[in-house]
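Fold the following for me, if possible:
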Amino acid sequence: MAAAQRSYDEQDEAPLGGYAALAAVFATGAALFAVTARRRGVRLPYRVPPWDVVLLGGATFKASRLLTKDKVTGFLRAPFTRRTDDLPAGEVMEEPRGTGVRRAVGDLVSCPFCTSVWVAGALTAGYACAPRAARLVCAGLGAVTVADWLQYAWSFTEQEAED
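I've put the predicted structure just below:
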């Protein structure tokens, strides 16, 4: 174990090299987007209206939950995680497995907070290149978020009525 690793994580569990690789992939993707957008003449917006920020935020929230917690998307996470528990509303709890890059990807795909940065990057790139299409996708994801909250409210109301 390297000295830098030991000083960072005494349990030797943090895959710092894998995290660095993921950060490099993200930065490379952002740079490629910027270069491609510039070459294609994509005109970035001078400002983003607050409503669009809310729309992108709601969509980022829902897409991140779908990718990291939904039972149906477990096949995407399975090479990197192991299911540890079932949660309400069709969600699961998973833990990363493996070492190195595999472990780092497991950390990423089992954490909605971590994944939200990647999702926000993709949605923002879509918003810059095709704002109408991105708004439509975000509106759909936002509608699912509202529907989820209504499902929770309905379930809560039913439980209160039974008590």
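
okay, CA-based contacts and neighbour counts for the rest of this
Noted.

buried ones in the helix or strand where Leu150 lies?
Taking DSSP states H and E as the criterion, the element that holds Leu150 is helix 131-162. Residues Pro131, Ala134, Arg135, Val137, Cys138, Ala139, Gly140, Leu141, Gly142, Val144, Thr145 are the ones in helix 131-162 that count as buried (16 or more other Cα atoms under 10 Å).

one more to line up against the first:
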Amino acid sequence: MTSTHSHAHPVGRLVDGYDPEGDVALGGYAGSLTTYGLVLAGIAAAGSASGHHLVERYDLADIALGGMAVHKFTRLVSKSSVAAPVRAPFTQFEEAAGSGEHVESARDEGGIRGTIGKLITCPFCLGVWIGTAYIAGLNLAPRPTRTWAALFAVTAVSDSLQHVYARLRGD
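Predicted coordinates for the structure are as follows:
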């Protein structure tokens, strides 16, 4: 099957037929992957230049704490009412979702604004970036990173208890 969008460049021909309707922003996603790779290379270079090396193993407590913290922080960035001004240039408000969260979609304009909008409204996508920052922090600055993680892990536990309490009360 060939795409209705013929590509003269050999790399472009590799993706012909993938998305004949043009629904998937392959260029934006390729840009995101490239940026992510450059960020990883920058982190590695910064660590090497400062004499920091990757730890051989991560403590299970750091993984559990970090998992909760990354989850909570990702939800805050991607869904919270309070972070809406940060997302607004890249997203469009759809509706309130309860618990201080919004449902938003990426702007239809395409380009970098659309790509960023897709990234910051997807907690699963954003989680990779924030998780990367957390692991980098454990290697480059473990004490402040664990403090950050403790703050957001405690908040995640508190939020969970708020939901349990509300359900028990029938709110």
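
returning to that earlier point: which elements pack onto the helix holding Leu150 of the first structure?
Here helix 131-162 of the first structure touches helix 50-69, helix 112-129, going by 3 or more Cα pairs under 8 Å, 6 or more residues apart in numbering; DSSP states H and E.

Deepest-packed of the ones you listed, please.
Among those, ranked by average contacts under mean count of other Cα atoms under 10 Å, first place goes to helix 50-69 (a mean of 20).

do you know how far the residue mapped onto Glu104 of the second structure from the first structure is from Ala143 of the first structure?
Matched to the first structure by TM-score structural alignment, Glu104 of the second structure sits across from Glu94. Separation of Glu94 of the first structure from Ala143 of the first structure (Cα to Cα, to the nearest Å) stands at 26 Å.

And Tyr19 of the first structure, by the same measure?
To Ala143 of the first structure, Tyr19 of the first structure is 33 Å away according to Cα to Cα.

Name the residue closest to the centre of the second structure, please.
Nearest to the mean C-alpha position of the second structure, counting by Cα atoms, centre = their mean, stands Leu126 at 0.7 Å.

where's that one relative to Arg169 of the second structure, distance?
Distance of Leu126 of the second structure to Arg169 of the second structure, given as Cα to Cα: 33 Å.

ditto for Asp23 of the second structure
From Asp23 of the second structure over to Arg169 of the second structure the distance is 45 Å, taken as Cα to Cα.

what's the answer for Val157 of the second structure, then?
Separation of Val157 of the second structure from Arg169 of the second structure (Cα to Cα): 18 Å.

And Ile112 of the second structure, by the same measure?
45 Å.

re earlier: quick one: the particular helix or strand that has the match of Glu104 of the second structure in it to the second structure mean distance?
Using DSSP H and E, Glu94 of the first structure falls within strand 91-96. Here strand 91-96 of the first structure, set against the second structure after superposition, deviates by a mean of 0.6 Å using mean Cα distance after the TM-score superposition for the first structure.
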